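In: below is the structure, and that's it, no one-letter string:
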């Protein structure tokens, strides 16, 4: 079946041409082998119709992956799993802090720093060697919400106030970051580059965005699990367990939830495969 003339509807309501290449790429990113990807592509392609939503295509591909091998489905749902860290931004801050900590940084989350003019609550402070990062995390529960130029403008003013207070001292930060789970507008990126702020989003910088870092480091949020229930995920998030790797190190939380030994084994197997734990 030809797919060139099929239009799909994005979550924003925008109509775009269906891209077989994008679907194939996202399936490969899950770790699925070529045969599995080809089989899923063939099924999804045969079920296409004019005006199908990208959500429906995703749900179908996800179900097929889950039936093939759950670990593929877990990785495939990464983007959705980040949104599931909501509805508040606090678990996202913890998630970014955990990513930095497992990358070798000394991390503090939600610390108050004195600026020259006013106090500032900094979402994440991360220090490694000569890097001293203060990062602001902007979590959005809606996929269509982007970070426009007002966000880095505001954050840069806070960053400069902190620098003014700690200038010429060992406590002075030397990198200001803005991190979001969605995307930055072109103006926001332009301002970030001009002002010296480091911007990190789902797919920016190219090949080093959140999705790339998570895949590369094997630091998946617990919300990617296809075996934990929503209630169990929320319980773990409330205990600041945001990474699968953390759960692997704190198994007693599963006991606290009253999870059976058989199911616990399956969950830990899933976690181990996601984190590449031998």
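Out: Happy to help now that I have it. Note that this is a predicted model, so its numbers are computed, not measured.
In: CA atoms for contacts and neighbours, from now on please.
Out: Fine.
In: and residue 270, what does it touch?
Out: Going by Cα atoms under 8 Å, 6 or more residues apart in numbering, residue 270 touches 71, 225.
In: in a helix, it, correct?
Out: Yes. Residue 270: assigned to a helix according to DSSP: H, G, I helix; E, B strand; the rest coil.
In: how near is it to residue 189?
Out: 37 Å (Cα to Cα, to the nearest Å).
In: adding another structure so you can compare the two:
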């Protein structure tokens, strides 16, 4: 096994050689200890086979990590947890709004705005230091989805229509400065190049480098409730229907766990997991 290379199938269908160090790096990002990582890798290595989907490796790693360290398992599953916020994009818009608030912006979600030509529904309107920003959120349930150049082209044209109307209105007390485009997956190179050229701010799972959604969620502990390992998928959806998106929101409104039928014993486990995950 050590001498024979194994080829695996990535989420996007590409074939690549399995690298044990890549698996270890992804586990380290979850803050798992080196001893935990070694045990997980030792468990997974004998199960590898040519053509194995990377998704299957992820599931095995997550399952083992959950046995060793639930907090690390929650962090390890963050990308999947954001995908699980769907099928609508509204919970993702709430997450983006919370992220902007932690950067000092005042935000509103789901705003109808008048453009010079037509009206537009803006996902998030953000204001800071006398400047206003329109933020469009493109949520995908498919991890392979890539936003190509057509998306920022469309978003920028909408922004310009709103900007022309806003900045010519003497009743407005702030300047509409810039448009933002946020996605939970990735942007194509053309999308990034075009956005940089016209001044559209982009944010994705891993863009800008070292300052993408993942890094921001970890930095501010803005973990969605879908990361929790102590709740069932059905319970998570019930809470999302009650507009509880973040684990911190659930901690502050823990009575909702009683309302959806979570026992007192399990409720304590859920709250304990949130405390450890968010350092409360």
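Out: Structure received. Keep in mind it's a predicted model, so treat the numbers as computed, not measured.
In: can you tell me how far the residue nearest the centre of structure 1 is from residue 100 of structure 1?
Out: For structure 1, the residue nearest the mean C-alpha position is residue 82 (4.4 Å; Cα atoms, centre = their mean). When Cα to Cα is applied, the distance between residue 82 of structure 1 and residue 100 of structure 1 equals 16 Å.
In: cool, and residue 160 of structure 1?
Out: From residue 160 of structure 1 to residue 100 of structure 1 the distance is 22 Å (Cα to Cα).
In: who's more crowded, those two?
Out: Higher neighbour count among residue 160 of structure 1 and residue 100: residue 100, with 19 against 15, using other Cα atoms under 10 Å.
In: quick one: contacts for the more buried one?
Out: Applying Cα under 8 Å, 6+ apart, we find residue 100 of structure 1 in contact with 106-107, 126.
In: out of the residues you listed, grab the one that's most surrounded.
Out: Neighbour tally across these (other Cα under 10 Å): the maximum, 20 neighbours, falls on residue 126.
In: surely that residue and residue 136 touch.
Out: No. Residue 126 of structure 1 lies out of contact with residue 136 (Cα atoms under 8 Å); the separation is 11.4 Å.
In: name the element residue 276 of structure 2 belongs to?
Out: For residue 276 of structure 2, the host element (DSSP states H and E) is helix 264-278.
In: what span of structure 1 is that helix aligned with?
Out: Aligning helix 264-278 of structure 2 against structure 1 (TM-score structural alignment) gives residues 261-275.
In: ok, which stretches of the stretch 1-150 of structure 2 are strands?
Out: Shown for the stretch 1-150 of structure 2, the strands assigned by DSSP state E, counting those that start in this stretch span residues 7-9, 15-17, 52-53, 106-114, 119-128, 131-138, 146-147.
In: could those strands be laid out in CSV, adding distance to residue 228 of structure 2?
Out: Supplementary listing: those in CSV, determined by distance: least, Cα to Cα, whole Å:
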stretch, distance to residue 228 of structure 2
strand 7-9, 27
strand 15-17, 31
strand 52-53, 24
strand 106-114, 25
strand 119-128, 26
strand 131-138, 24
strand 146-147, 27
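In: which of the ones you listed sits closest to residue 181 of structure 2?
Out: The minimum distance between residue 181 of structure 2 and those falls on strand 131-138, with 4.9 Å, by Cα to Cα.
In: buried ones in the closest one, by neighbour count?
Out: 132-138 (16 or more other Cα atoms under 10 Å).
In: would you format the residues you listed as TSV with distance to residue 19 of structure 2 included?
Out: As requested, these are arranged in TSV below (distance: Cα to Cα, whole Å):
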residue	distance to residue 19 of structure 2
132	45
133	42
134	41
135	38
136	36
137	34
138	32
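In: residues in contact with residue 119 of structure 2?
Out: Per Cα under 8 Å, 6+ apart, neighbours of residue 119 of structure 2: 112-113.
In: for the longest helix seen in structure 1, name the packing helices and strands.
Out: In structure 1, with assignment by DSSP state H, the single longest helix is helix 150-166. Applying 3 or more Cα pairs under 8 Å, 6 or more residues apart in numbering; DSSP states H and E, we find helix 150-166 of structure 1 packed against strand 106-114, strand 175-180, helix 186-195.
In: tell me what angle it forms with strand 119-128.
Out: Counting by axes from the mean of the first three to the mean of the last three Cα atoms, to 10 degrees, helix 150-166 of structure 1 points 80 degrees away from the direction of strand 119-128.
In: if anything else comes up later, I'll come back, but that's it for now.
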